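Chemist: quick one, what's the 3D model for this:
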Amino acid sequence: MIDHAHDLVCVREATERLLTAVAKLDDESVATPSRLPGWSRGHVLAHLARNADALVNVLAGRPMYVDAAARDADIERDAPRPLEAHLTDLRESAARFQEAGAVPGDWSRTVELRNGVTDSASRLPFRRWVEVELHHVDLGIGYELEDVPEEFTERETGFLADRFAGHPDVPPTRLTDGTRAWRTGRPGDAQETSVTGAPADLLGWLAGRRDGAALTASGGTLPALPPL
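Modeler: Predicted coordinates:
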């Protein structure tokens, strides 16, 4: 069962880790490329701030973004800012999200995100946690998938395995880190590929952050995953 209050605490802790790390940068390093193609670190930070506000919109029953063009324009507008402006925006937008999460409401209700995607309101804090953890890694400033909390790694691996479950382009696949196991891909085929690896490598592959070279596939080749 999803515990949104627990996840809000995890978001706050992850945000503090992010802010502490980003505060050690300078204006020049914020402008350098991140690990995401075409995005500087400033783009990643701008996206994180605007994503917090977008999730506030969702909690309030408003559209997540006006439209895709407006979302992209906001990120491009904010990306070139100096470090202090990014830090202030990250802190203030994170506070707005926490305040929205503290408002009593029906957390079992269905909410709409981007592109017609729907989910339970109770999962929004976890979705925000995903944004903060993975984009902290995307900054390329010394925080790696091996550094994220174990709980996060396990839950996000399961979430992404569920996301690809039933996908016609992903063969039946069993994932395991040697302790836990998940299944994903299309159903109905007798042949199942087994993919084994360290927790961080499994998560990185599922999340599109690693190429899977550190994983071992048996019973078939390592599946090519569609973009998230």
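
Chemist: CA atoms for contacts and neighbours, from now on please.
Modeler: OK.

Chemist: for stretch 91-99, buried residues please.
Modeler: Within stretch 91-99, the residues scored as buried using 16 or more other C-alpha atoms under 10 Å are 93-98.

Chemist: now do the helices in this structure.
Modeler: Taking DSSP state H, the helices of the chain run over residues 4-22, 27-30, 41-59, 68-78, 83-102, 124-138, 150-164, 199-206.

Chemist: for Pro175, give me its contacts.
Modeler: Slight slip there: residue 175 is Leu, not Pro. Contacts here follow C-alpha atoms under 8 Å, 6 or more residues apart in numbering; on that basis Leu175 touches 181-184, 194-196, 202.

Chemist: just those now: which is nearest Trp129?
Modeler: Leu202 (18.3 Å; C-alpha to C-alpha).

Chemist: the closest one contacts Glu156, correct?
Modeler: No: contact criterion C-alpha atoms under 8 Å: Leu202 and Glu156 do not qualify, at 10.3 Å.

Chemist: more neighbours: which of those two?
Modeler: Comparing Leu202 with Glu156 by other C-alpha atoms under 10 Å, the one with more neighbours is Leu202, at 24 against 19.

Chemist: separation between the more buried one and Phe126?
Modeler: Using C-alpha to C-alpha, to the nearest Å, Leu202 is found at 19 Å from Phe126.

Chemist: and for Ala21?
Modeler: For Ala21, the distance to Phe126 (C-alpha to C-alpha) stands at 21 Å.

Chemist: more neighbours, those two?
Modeler: Neighbour count, other C-alpha under 10 Å: between Ala21 and Phe126, Phe126 has more, with 23 against 14.

Chemist: name the nearest residue to that one, sequence neighbours excluded.
Modeler: Asp7 (5.7 Å; C-alpha to C-alpha, 6 or more residues apart in numbering).

Chemist: next, the second sequence, to be compared with the first:
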Amino acid sequence: MYQSDLIIDGIQADKLMALQLEKALSGVKDQALEQASKIGDGATRLMFYTSCFTDNYQDVCAKLKEEDIRFLDGVAQLVKKRDIIYRMIHTYFEEIFRFKTQNQLEAIKASLLKAGVVISASALNNQAFVIGITTTICLGISFNASIIKWTSKASTLAVTGLGLYGTVQHAAESAERLRLMAPMYYNSLYLQKLEMMYFLVEPIFIKARAFESDVVSTIIKMVN
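Modeler: You can find the predicted model right below:
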């Protein structure tokens, strides 16, 4: 998928960015500050691992290890399948539309058309509608801009060891927020080993108030 290709390109580009760190520090202040934040997060996460030496905190250590493994599982899927952005969006709407009736689908489609959002679906049933919505969002200007912005920063998946580990910490915090806000969606991603990749789409979910607003409002905000 297009978005996943951008992320992978961003990972590769970071190798070059690391060699040009001096330029980044002098000419790209925001990127340097963000990377410093990721390094700080990485150092903090490594500090958490000191709990592994204390018997009373073995549960904390086990949680950290599981997050690390599942993060690597998510990256592996990103590289091999290249469709995880589409799958995460599709899974979200699949949960929402699972039990919608034909009349409800008609009403949602009419409201979207009124807002200028056209959903192309081969048939007006739940699965076709979910595919149409997911495709429209993933091709949308707003959504692509969000992914491109993420891949353009020096804080993607690899610059330094601590920068990388800061990304793992960021992903873990994002996954935990999702678990508390939307446990069913979190579980669906967990079964696909994708919950640690949720941080890639979290900004667009927050902007769309995906777990607070009605479905029509959410779709409109994600598309626009």
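
Chemist: any idea what the TM-score comes out to?
Modeler: Remark: TM-score between the superposed chains equals 0.23 [TM-score structural alignment, normalised by the length of structure 2]; 89 aligned residues with a C-alpha RMSD of 5.5 Å.

Chemist: how about the helices of structure 1, which one is nearest Val111 of structure 1?
Modeler: helix 41-59 (6.7 Å).

Chemist: mind giving me the packing neighbours of the longest helix anywhere in structure 2?
Modeler: In structure 2, assigned by DSSP H, the helix with the most residues is helix 58-80. Counting contacts by 3 or more C-alpha pairs under 8 Å, 6 or more residues apart in numbering; DSSP states H and E, helix 58-80 of structure 2 is packed against helix 2-19, helix 161-181.

Chemist: winner for burial among the ones you listed?
Modeler: helix 161-181 (a mean of 20; mean count of other C-alpha atoms under 10 Å).

Chemist: just the angle between it and helix 58-80, please?
Modeler: Relative orientation of helix 161-181 of structure 2 and helix 58-80, computed by axes from the mean of the first three to the mean of the last three C-alpha atoms, to 10 degrees: 100 degrees.

Chemist: immediately after helix 161-181 of structure 2, which helix or strand?
Modeler: helix 183-191 (DSSP states H and E).

Chemist: got the contact list for that next one?
Modeler: With C-alpha under 8 Å, 6+ apart as the test, helix 183-191 of structure 2 has contacts from 88, 91-92, 95, 175, 178-179, 195.

Chemist: state the pair within the residues you listed that is farthest apart.
Modeler: Glu95 and Ala175 (17.6 Å).

Chemist: export the helices and strands packed on helix 58-80 of structure 2 to a markdown table and append columns for distance to Glu202 of structure 2.
Modeler: Converted to a markdown table, the helices and strands packed on helix 58-80 of structure 2 look like this (distance: least, C-alpha to C-alpha, whole Å):
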| stretch | distance to Glu202 of structure 2 |
| --- | --- |
| helix 2-19 | 14 |
| helix 161-181 | 7 |
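
Chemist: of all these, which one is nearest Phe71 of structure 2?
Modeler: The nearest among the helices and strands packed on helix 58-80 of structure 2, by C-alpha to C-alpha, is helix 161-181 at 6.7 Å.

Chemist: quick one: list the elements packing against the closest one.
Modeler: helix 29-48, helix 58-80, helix 183-191.

Chemist: one more pass at 7 Å, please.
Modeler: Counting contacts by 3 or more C-alpha pairs under 7 Å, 6 or more residues apart in numbering; DSSP states H and E, helix 161-181 of structure 2 packs against helix 29-48, helix 58-80.

Chemist: closest to Pro203 of structure 2 out of those helices?
Modeler: Distance to Pro203 of structure 2, taken as C-alpha to C-alpha, is lowest for helix 29-48 among those, at 15.7 Å.

Chemist: for the closest one, buried residues please.
Modeler: Buried residues in helix 29-48 of structure 2, defined by neighbour count with 16+ other C-alpha under 10 Å: 31-32, 35-43, 45-46.

Chemist: strands - which of the contacts of Leu175 of structure 1 land there?
Modeler: Using DSSP state E, the members of those that fall in strands are 181-184, 194-196.

Chemist: picking that back up, closest one of the contacts of helix 183-191 of structure 2 to Ile69 of structure 2?
Modeler: Distances from Ile69 of structure 2 to the contacts of helix 183-191 of structure 2, taken by C-alpha to C-alpha, are shortest for Glu195, at 11.8 Å.

Chemist: quick revisit: export the helices and strands packed on helix 161-181 of structure 2 to TSV and tack on distance to Ile131 of structure 2?
Modeler: Below are those laid out as TSV (distance: least, C-alpha to C-alpha, whole Å):
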stretch	distance to Ile131 of structure 2
helix 29-48	35
helix 58-80	20
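
Chemist: which one of those helices lies closest to Leu6 of structure 2?
Modeler: Across those, Leu6 of structure 2 has its closest neighbour in helix 58-80 (10.8 Å, C-alpha to C-alpha).

Chemist: in that closest one, which residues are buried?
Modeler: By 16+ other C-alpha under 10 Å, the buried positions in helix 58-80 of structure 2 come out as 61, 64, 67-68, 70-75, 77-78.

Chemist: elements contacting the helix or strand just after that helix?
Modeler: On the C-terminal side of helix 58-80 of structure 2, the closest following helix or strand by DSSP H and E is helix 84-97. Under the contact definition 3+ C-alpha pairs under 7 Å, 6+ apart, helix 84-97 of structure 2 sits against helix 126-138.

Chemist: report the buried members of the contacts of Leu175 of structure 1.
Modeler: Among the contacts of Leu175 of structure 1, those classed as buried by 16+ other C-alpha under 10 Å are 182-184, 194-196, 202.

Chemist: which member of those residues is positioned nearest Asn51 of structure 1?
Modeler: Leu202 (25.4 Å).

Chemist: touching, Gly163 of structure 2 and Thr44? I think so.
Modeler: No: with contacts counted by C-alpha atoms under 7 Å, Gly163 of structure 2 stays clear of Thr44, the gap being 11.3 Å.

Chemist: what about the closest residue to Leu18 of structure 1 other than its chain neighbours, neighbour count?
Modeler: Distance criterion C-alpha to C-alpha, 6+ apart; nearest residue to Leu18 of structure 1, sequence neighbours excluded, is His136 at 6.2 Å. When neighbours are counted by other C-alpha under 10 Å, His136 of structure 1 registers 27.
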